[in-house]
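>>> just the structure for this:
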Amino acid sequence: MSRFQRIVVVGGSLAGMNVIQELRRLGYAGGLTLVGEEDVQSPYDRTELSKKLLTGTIDPDDLYLLTTEEIDELDLDLRLGRRATSLSLDPSRHTLTLDDATILEFDALVVATGSRARRPAFMGGLAGVHVLRTLPDALALRAELDSARNIVVVGAGFIGAEVAASVRSRGQSVTLVDPQPTPLGTVLGPIVGSHFADLHTRHGTDLELGVGVQELVGDGRVSGVRLTDGRLLPADLVVVGVGGAPVTEWLDGSGVEVDNGVLCDDGGHTNVPGIYAVGDAARWYSDYYGTQVRSEHWNNATLQATVVAENIVAAAKKSTLCAVPSFWSDQYRKRTQMVGCPRPTDEVCFVSGGPGEERFVALYGRDDRVTGVISFNSPRGLIKYQHLVAEGASWSASTALPDNIIPTDTRY
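From the prediction side, this is the model:
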């Protein structure tokens, strides 16, 4: 039986709602309050914001993960459209203050505030410039897409690459800009990244790689993107996708340790008893990597929520997260799946297929250890090799397996 009688979950994210659902499933009958900055019906599937919602193949209502009836059954004190502003951890009274001056007392608190889109200085305040992190962001972007003629996406990470692919799927022209020499270069490295450069080019996306953005120009509304090499790209709509930052400023001065996310052990506990963190706002310790890792992916949010709920209900720490990070991306109706957390400088070995082919599977490795596996349009291939990452298998032994295909120009 849980020792906590009043639990507050801050953040109406997938991770936050999963904590609540799991607490009720485990039999927790105490008070549960959910504070969410977005005033929406329920947590929603953010993975489709840059894909099906943007292309118009689904409506906003299709994104919601819970019905109104299902939320009612959880017996929550819902505080939607409210933002946490500060946390006080006085020994005799723990309180959370909201932006409407409401003060909530609690015995345990779960940080699930996620991340917000980074806004580089060059964005300025021109109309027609968008980020994509929330449902309102996506709806605002979609509303302007129909009338846009010159669309520029800044940032060729997963969000930027998916947005560019969605725009092309709508039949519109788009230019993808990134200072890296290939799309997804900071995650996948140049070898695998070159495959995605070819993929986008084949589908008609214009690539401006190896060059950054100096400024956005326009009179009230954006009309162009000036690159760091001096060229000016015409643009009447710009999407900036350069990563996210954890929403943790409301914890300043509380005593909860934060460093690019709330620092946690492998069970979601922070340095303050009774305070936990999950999802994009959290950095959990990983035995596999030997350090604290912030992973902004769906699977991570689900697994962490389960572990934290179990530890809240238990009298002492019982559960830990041992899972290897994993994620996926859909571009041009092709699915890319990754297990592990390789560095862009890791060695690469294609064990099935190769860059530019309809499907492939590749391993990443360093220091004679397999650090990741990526599959393109090949889910069975991922299943076949993903155990090598979890086991920390030998790179030399894994890449010498008889059924591996290792092109000499892609193994370094």
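>>> all contacts plus neighbour counts: C-alpha atoms, from now on.
Fine.
>>> which residues in the stretch 51-200 of the chain form strands?
Per DSSP state E, counting those that start in this stretch, the stretch 51-200 of the chain carries strands over the ranges 77-80, 84-90, 93-98, 103-105, 108-111, 115-117, 129-130, 151-154, 174-178.
>>> in terms of secondary structure, what does the first one contact?
It refers to strand 77-80. Packed against strand 77-80 by the contact rule (3 or more Cα pairs under 8 Å, 6 or more residues apart in numbering; DSSP states H and E) you find strand 31-36.
>>> if we can go back for a sec, buried deepest among the strands of the stretch 51-200 of the chain, which one?
strand 151-154 (a mean of 25; mean count of other Cα atoms under 10 Å).
>>> second chain to compare with the first, below:
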Amino acid sequence: MAPPAHVTVVGASLAGMSLTQELRRLGYDGRVTVIGAEKTRAHYDRTQLSKDLLTGLAEPESLYLMTENEVADLSLDLRTGRRATKLRVVNGGKTVTIDDGTTVEADVVVIATGSSARRPPFPADLRGVHVLRTMEDALTVRTELVNATSIVVLGAGFIGCEVAASARALGRDVTLVDLQPAPMCTVLGPVVGDHFARLHRARGTVLELGTGVAGLTGDGHVTGVRLTDGRVLGADLVVIGFGGVPETRWLLGSGVEVDNGVVCDDAGRTSVAGVLALGDAAKWHSPRHGRPVRSEHWNHVGLQATVVAENIVAGTANTGGDTVSRLDALPSFWTDQFGSRTQLVGAPHPEDDVDIIAGAPGESGLVAVYSRDGRATAAVAVDAPRALVRHQALVADGAPWPRVDVDR
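Below you'll find the predicted structure:
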């Protein structure tokens, strides 16, 4: 089948721009329109926003993934500082309405709108309260860290823990608050979560775990965080790390199925022919899970971009039948905290069995394997990349675990 004449990509950050690069690399010479909400270049390394950018070890220019010349070479109709407000599909034709009132008609539409930071119902006019999702967010927090003395981070997931580690590296007093019994517990479970609890406590972070947030105090500027047990933590800077919400509201009425993300098959195709999705906003079917899964990790985006681009170029993006490319990738991600890198492969569940096969929680060299129903589901390694590689094949194959014949 012939490739489409015009592809419109809604989203100009890592997912959207990775897709445009793949399209051109594969020889697609059709028209490509890209609509991006951020006013400046959005294709930057978001993994460093909570780390080197926040601590001042990196400056914005070093985080961009493409130069302006490289973007120009892609020959895109690039519209930055603009949001898509509606997708209309009539008789197979697709029209994207933009917030400036203009419309774009396309043969194929790719949703790469990402996610926005989840915001609790705190007073919007209270200064000193921030989320961290964009470069602008990170630069604002970095500026306020200069004079802040007491920082409270709400949410001990990846972003929250990384922000807390960065603030401690700058010598600030930091308290990390979460309802869960351990940091990153909802993803990694209590055993590996205890590793991060020990890591943070050893470096001076105060952990308030198993408690919720009732509200904030302050008049004009935040002065504290009120916990559900009645205590108030003093704070002159609050960073919220409650995760992300997929940017899918603009798809209402389009016919595209949404369920905490755009529901896709393993080729990135949605419930509407000729509409695909990738990145944080997408929920791809995972053969390993047997259900749609939304992944917000860097490694997954590049793989999805390749699959979507291959199907567009092959002309199989606009059908519900066979496709030339599908994704069956082993999930993987990493986090850097206090100069230590933790890497994970697989899909752990908080209730999986966990065997620590090297090291100990809180220490470099920790290696652990997750298992469920006697099969390996994930492996995690702290500053031990070779150990991770040794166990990656076991996880990929869902091999029996524990294994006495494996070099641990």
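>>> TM value for the aligned chains?
Overlay of the two chains. TM-score (TM-score structural alignment, normalised by the length of structure 2): 0.96; 402 aligned residues with a Cα RMSD of 1.2 Å.
>>> ok so, going back, could you redo the strands of the stretch 51-200 of structure 1 as CSV and give each row distance to Arg380 of structure 1?
What follows is the strands of the stretch 51-200 of structure 1, written out as CSV (distance: least, Cα to Cα, whole Å):
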stretch, distance to Arg380 of structure 1
strand 77-80, 41
strand 84-90, 43
strand 93-98, 47
strand 103-105, 49
strand 108-111, 36
strand 115-117, 32
strand 129-130, 37
strand 151-154, 32
strand 174-178, 31
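>>> out of these, which is closest to Asn18 of structure 1?
strand 108-111 (11.3 Å; Cα to Cα).
>>> mean distance of the closest one to its aligned residues in structure 2, please.
Comparing strand 108-111 of structure 1 with its match in structure 2 after superposition yields a mean distance of 0.5 Å (mean Cα distance after the TM-score superposition for structure 1).
>>> what packs against that strand?
Judged by 3+ Cα pairs under 8 Å, 6+ apart, strand 108-111 of structure 1 is in contact with strand 6-10, strand 275-277.
>>> got a markdown table for these, with distance to Thr205 of structure 1 and mean neighbour count too?
Below are those laid out as a markdown table (distance: least, Cα to Cα, whole Å; neighbours: other Cα atoms under 10 Å):
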| stretch | distance to Thr205 of structure 1 | mean neighbour count |
| --- | --- | --- |
| strand 6-10 | 40 | 23 |
| strand 275-277 | 39 | 26 |
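>>> redo those as TSV? Include distance to Cys341 of structure 1.
Listed next are those as TSV, based on distance: least, Cα to Cα, whole Å:
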stretch	distance to Cys341 of structure 1
strand 6-10	28
strand 275-277	21
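>>> out of those strands, which is closest to Thr182 of structure 1?
Nearest to Thr182 of structure 1 among these is strand 275-277; the distance by Cα to Cα comes to 34.0 Å.
>>> I'd like to know which elements the next helix or strand along the chain from that closest one is packed against.
Next helix or strand after strand 275-277 of structure 1 toward the C-terminus (DSSP states H and E): strand 282-286. For strand 282-286 of structure 1, the packing partners by 3+ Cα pairs under 8 Å, 6+ apart come out as strand 262-264, strand 291-293.
>>> show me where the stretch 201-350 of structure 1 has its strands.
Assigned by DSSP E, counting those that start in this stretch, the stretch 201-350 of structure 1 shows strands spanning 206-209, 213-218, 222-227, 232-234, 237-240, 244-246, 262-264, 275-277, 282-286, 291-293, 326-331, 334-340, 347-352.
>>> dump these to JSON lines, plus distance to Leu184 of structure 1.
Compiled in JSON lines, the strands of the stretch 201-350 of structure 1 are given as follows (distance: least, Cα to Cα, whole Å):
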{"stretch": "strand 206-209", "distance to Leu184 of structure 1": "11"}
{"stretch": "strand 213-218", "distance to Leu184 of structure 1": "17"}
{"stretch": "strand 222-227", "distance to Leu184 of structure 1": "19"}
{"stretch": "strand 232-234", "distance to Leu184 of structure 1": "22"}
{"stretch": "strand 237-240", "distance to Leu184 of structure 1": "15"}
{"stretch": "strand 244-246", "distance to Leu184 of structure 1": "15"}
{"stretch": "strand 262-264", "distance to Leu184 of structure 1": "26"}
{"stretch": "strand 275-277", "distance to Leu184 of structure 1": "28"}
{"stretch": "strand 282-286", "distance to Leu184 of structure 1": "22"}
{"stretch": "strand 291-293", "distance to Leu184 of structure 1": "19"}
{"stretch": "strand 326-331", "distance to Leu184 of structure 1": "11"}
{"stretch": "strand 334-340", "distance to Leu184 of structure 1": "12"}
{"stretch": "strand 347-352", "distance to Leu184 of structure 1": "15"}
